[in-house]
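K.L.:
Fold the following, please.
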Amino acid sequence: MLIGLLAGLVSVTIKNITFGIEWLLEKVIVWSQNSIYFILPVIGIWLVYLFMKYVAKKPVEHAIPSILFSLSKKNGLIKPSKIYLPLITAPLTVGFGGSVGLLGPAIASASAISSNIGQLFHIDRKTRTLLIGCAAAGAIASIFKSPIAAIIFAIEVFSLDLTFASLLPLLIASVSSVLTSYFFLGDGVLFNFNVSDKFLLKDTLFYIVLGIGTGIASIYFSKIYFSTYAFFNRFKTNGQKLIVGGLAIGVMLYFIPPLYGEGFGFINDLLDGNHLHALGHTPFDKYLGNIWVIIALLIGITIFKAVAMTTTFAAGGSGGIIIPTMVMGSALGNVVAKIINNVGLNFHVSEANFTLIGMAGLISGVLHAPLTAIFLIAEITGGYELFVPLMITVSMSFIITRNAVEHTIYTKELAEKGALLTHDKDHSVLTLMTLDSVIEKDFIALHPDMSLGDMLHKGVAKSNRNLFPVIDENKHLVGILLLDDIRNIMFDQSLYHSTSVETFMQMPPGFIDYNHDSMKQVMQKFQDLGVWNLPVIKNGIYMGFVSKSKLLTAYRRELINFTT
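P.N.:
The predicted structure is shown next:
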């Protein structure tokens, strides 16, 4: 309940700070010189850059991926600074018109609060993880006033187990957060929409088409995200990224004004059927009497929203991807409906319904969260009249995207590092394990030029192991010596001074790279090589051994902790 209350307060705070900045710019600066609005996002990103460099003195982190990394590799421990940093950087970015959302930063701040409260009360890792899930659910419930979708988001994205022990705290946190939002913001909702056009069986094929379209668009969204980041990573300094990104954002906003800011107004205008107001003033105003020009501009928004969002991130801005995903989905859904209605084949579908369901299709594909998408739109519309078309479109989008893009924007980098928790318990347990916890260092090291006699007196006689690492003067592993290899000659004193360790040592069948091998890869190496011990190397230096017995014991212990 406490976490839900605080998550609601965080959401209210971040929204009000952002709205305050927008109001100030609108009333005092912008509308006196309307032509300069497209340079404002550059100013906002520049302010974020200065703040992070000279005040926070740390780089901007992406909200959800940083939380997921904390859950998998830091036992759910999040630094206190991450409570307030998103409350500063995200409003500066979005308030000045950056094409990103506030939901991710709100989740990040609320999660940091829950983590630190968990540390304050000395709560164990598993419960702390659940509290972070409660914070995420609370932030979403507060912003969208959709408690059920918020719970499902926490389960789908944070890979929480769906049990009564987890469901009840998530429910309490969501309700507490929604009540907090009602208390401070009243009963107003982001999307004031009621379903007036019912689902008709004859529209089924069109919803399948929309599902295919949103699936393809979701793949595009993910691909453009990573390719844009790859482009900006070519620049050596943050200043260069800011200049190039700022120019790109300014050009996109000049030609496509709806890319400015979060985009809730754009979505509401489409839901109201007012596409002219949604598009705003563009260089193409005199052509807006032609419906196909409007469709072309909406396609432009669909294409360039992902580009504008990623450019804002890559240039140094702070925000989230969920709201931009919804904006892109709403534009695509509206485009599909307009094409169907104007292609000249006497078909007619509800543009408002397609706008809503387009949002669900993009959320499902981009986030790999189909149930979140379905229940979010169902709760936004205040009922389940669109449940069937939602399921059709969302499932199509998810199937197409999941087969083409294995990991989401949130999870790809973490998966490559072996730091991603999933609903696969085996994978998650291995992710939670650390290599340090299974490295054994009580092996007596030998030198290759050590005589057999010295090796027996200084090594074998003082060790309870039958395995000895052989290292050189720089602590590089040059081989291993097994007791079985010298058992038949170890009592032959004539060899004590004439032979050396180098004579009997052998190369290990493999090794574990401390910096690059995940626990899943370590387990796979034991399985593939069929050995009981493998040496661990860090930057070329010998560190110790991992034994299969120690690894399996640690795995079983972690599995018990994870599932009870």
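K.L.:
CA only for contacts and neighbour counts going forward, please
P.N.:
OK.
K.L.:
Run a quick check on A373 versus A360, I expect a contact.
P.N.:
Yes: at 4.7 Å, A373 and A360 qualify as touching, with contact defined as C-alpha atoms under 8 Å.
K.L.:
Can you list the residue ranges for helices in the stretch 401-550 of the chain?
P.N.:
412-417, 425-432, 452-458, 483-486, 501-504, 519-529, 548-563 (DSSP state H, counting those that start in this stretch).
K.L.:
Residues contacting the fourth one, please?
P.N.:
Outside helix 483-486, the residues within contact range by C-alpha atoms under 8 Å, 6 or more residues apart in numbering are 460, 466-467, 504.
K.L.:
next up, for comparison:
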Amino acid sequence: MKKNRIAILRSFWYLSHKLRRLLSRWALRFLVNRHSVTMLTAMFIGAASAVSVIIFRKTLDLMKMYLLEDGQRLLGVGETLQSRILLPLIPAIGAALLIPLSKRFPGEVNGYTFPKFLARVNVKGGAIGIKTVLLRIIAPSITIGSGGSAGVEGPAAVIGGGIGSIVGRWLGFSEKQRTLFVAAGAAGAIAAIFNAPIAGVMFALEIILLGNYEITSFGALVVSAAIATAISQSYFGNEQVFIVPEHVFTGLSETPIFLLFGAFIGVIAVFFIKIFYKISDVFDSLAINPFLKPVLGGVIVGIVAIFFPQVMGDGYGHITEVLAGRSGVLLCLALVFLKIFATTMTLGSGSAGGVFAPSLFIGAMAGRTFGAASQYVFPNFSSAPEFYAMLGIGAFLSAVTHAPLTGMFLMLEMTQGYKVIIPVMLTTVTGVFVAKTLLKDSIDTFSLSRQGIDLVTGKEINVMESLKVRDIMSKDFITIREIEPIKIVHDLIIAGSGLCFPVVNGQGGLKGVITVDDITRVFSEEYIQQIVTVGELTTEDIPVVTGYDTLRRAFECFSIADLEELPVVNNPLNKGEIIGMLKRGAVVSAYNREIMKRQSD
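P.N.:
Coordinates of the predicted model:
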């Protein structure tokens, strides 16, 4: 029986392998051109991302029903303060349910994992497996379904990106094309979950691809987002997320207030980012079992929810209340900071989820608060507070993520408020400018910067890390003993044997190097060339590399030594046997060849 099963699995793998090769290397390439292949693949990824999002949302709905709604009913939680005393048990139970997943998949479940996803896409080649996709469906559903203060949008983007990565690898596409398909999957997922195709495209361009794209890339993102939105609308309907009343702003005279509001949003965004990672650091330093930290965070969120239940979950219901003008200004002011606290407690302690929904909530509360103050101070020039709440939805998200187009179009599509495009542009751009001025990193790149990861230069670093010194060093070199007269070096240079030579001591170990610059002053004095030894003019204090070092390490050594060649040794600790010479020009050429190869792929 076992042998038969193994034979069946081998046959299945063989057929799958043959089918993949047929699709990726023969059939599609003969039937259509390269761009058509990209578009067809993007269409499939968009459809698959939409289906994944539907499964994600259905899973979340089930968790909300079983954990939050049934849990409140069993505990007798109601509208009164006294009836909510046992409310902290629900998010604590949700956090406890993550423990088996955390033990089985360490490092893959807990906390705000979207920055890791960005690093994997932009620095590590975009390889994302089915395990990551499944975990992003299950873990955030448990956290949010039990009342944790988090959003589904970041996990949804990872789910869609994972779909794109899996499809790209299965069809045998290059690393560059796989990155595009990851972005296409993320665009489709964001478009499907928000019913916002343009925002999905902008999200992929600004956040996933870091603003670097070609016309073909843009087309693939648009196709994926469009297909995903169509499928999502056919299943969930085509209703806008937030229903807002008609607002009329006063015109040009209100422009300074919009700019001031944008600055206000930018300051709060920076506050949110710093508090978010400060609390994460506090939880990291706690001397308790790491699996119990999310439970502690859930209890704290539940305690806050006893008095302010609005902080639980994604908060979309209360955003609708604020946009309709049915929430007091003092409550909104309090919820700005309480939602920040609840979100940082949820994700900072190790529960799973994203920050998009909390950002929309905080932006709406901040906008309602600012709008009320503005209307009080400038009654003749300021629009209704609800209007500023609507602007705050997009402006705060943009400021937190440093992605102005994403927040702008997301707000417009979620509210269908296209008539207010000018105030949205002014507020959003100002908010992003102030946030970037006060803090270089967004909420997605802050933790990566602390680890020394720069997503902008990450791809170049990835190329340098992939190449080794042993692959490009020259094994044809001449060593010179330190006791030899300097004339030997002079003759070798004149004969065209090189401009830099390694110098060895009596035991054959590396002493340093001698270059044409070192002997320039004795070139014209032949009698000095016979008296002075090589060791007297040798440059000894130089960095060395080994054959196993990367090009990145080699670049660093060249910048320190300011030499055109470096010796390659087998033991860098005692500068032992010389096994080759590494030329600066060879390093640059190898790097350029690898870049061109990846681009052509």
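K.L.:
Output the helices of the stretch 401-550 of structure 1 as a markdown table; include the columns distance to I212 of structure 1 and mean neighbour count.
P.N.:
Formatted as a markdown table, the helices of the stretch 401-550 of structure 1 follow (distance: least, C-alpha to C-alpha, whole Å; neighbours: other C-alpha atoms under 10 Å):
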| stretch | distance to I212 of structure 1 | mean neighbour count |
| --- | --- | --- |
| helix 412-417 | 23 | 15 |
| helix 425-432 | 31 | 20 |
| helix 452-458 | 69 | 19 |
| helix 483-486 | 63 | 13 |
| helix 501-504 | 64 | 18 |
| helix 519-529 | 35 | 16 |
| helix 548-563 | 38 | 15 |
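K.L.:
okay, those helices in a markdown table with distance to M391 of structure 1 next?
P.N.:
Below are the helices of the stretch 401-550 of structure 1 laid out as a markdown table (distance: least, C-alpha to C-alpha, whole Å):
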| stretch | distance to M391 of structure 1 |
| --- | --- |
| helix 412-417 | 26 |
| helix 425-432 | 27 |
| helix 452-458 | 70 |
| helix 483-486 | 64 |
| helix 501-504 | 67 |
| helix 519-529 | 35 |
| helix 548-563 | 31 |
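K.L.:
how about A56 of structure 1, what's its match in structure 2?
P.N.:
When structure 2 is aligned by TM-score structural alignment, A56 of structure 1 is paired with F105.
K.L.:
Around its match, count how many other residues there are.
P.N.:
Using other C-alpha atoms under 10 Å, F105 of structure 2 is surrounded by 14 other residues.
K.L.:
what about the residue lying farthest from the centre of structure 2, helix or strand, and which?
P.N.:
Distance to the chain centre peaks in structure 2 at Y527, reaching 64.8 Å (criterion: C-alpha atoms, centre = their mean). Using DSSP states H and E, Y527 of structure 2 sits within helix 526-531.
K.L.:
same check, this time on L130 of structure 1
P.N.:
With DSSP H and E as criterion, L130 of structure 1 is part of helix 125-144.
K.L.:
helices and strands around that helix, which ones?
P.N.:
helix 2-24, helix 103-120, helix 147-157, helix 164-185 (3 or more C-alpha pairs under 8 Å, 6 or more residues apart in numbering; DSSP states H and E).
K.L.:
Which residue numbers in structure 2 does the third one align to?
P.N.:
The alignment of helix 147-157 of structure 1 onto structure 2 (TM-score structural alignment) covers residues 197-207.
K.L.:
before we move on, back to that, out of the helices and strands packed on helix 125-144 of structure 1, the one nearest G329 of structure 1 is which?
P.N.:
For these, the distance to G329 of structure 1 is smallest for helix 103-120, at 16.6 Å, taking C-alpha to C-alpha.
K.L.:
with structure 2 superposed, average distance for that closest one?
P.N.:
Its aligned residues in structure 2 lie a mean 1.2 Å from helix 103-120 of structure 1 after superposition (mean C-alpha distance after the TM-score superposition for structure 1).
K.L.:
mind listing what's buried in that helix?
P.N.:
103-119 (16 or more other C-alpha atoms under 10 Å).
K.L.:
which bit of structure 2 covers it?
P.N.:
Going by TM-score structural alignment: helix 103-120 of structure 1 matches residues 153-170.
K.L.:
Same check on stretch 356-364 of structure 1?
P.N.:
Mapped onto structure 2 using TM-score structural alignment, stretch 356-364 of structure 1 covers residues 390-398.
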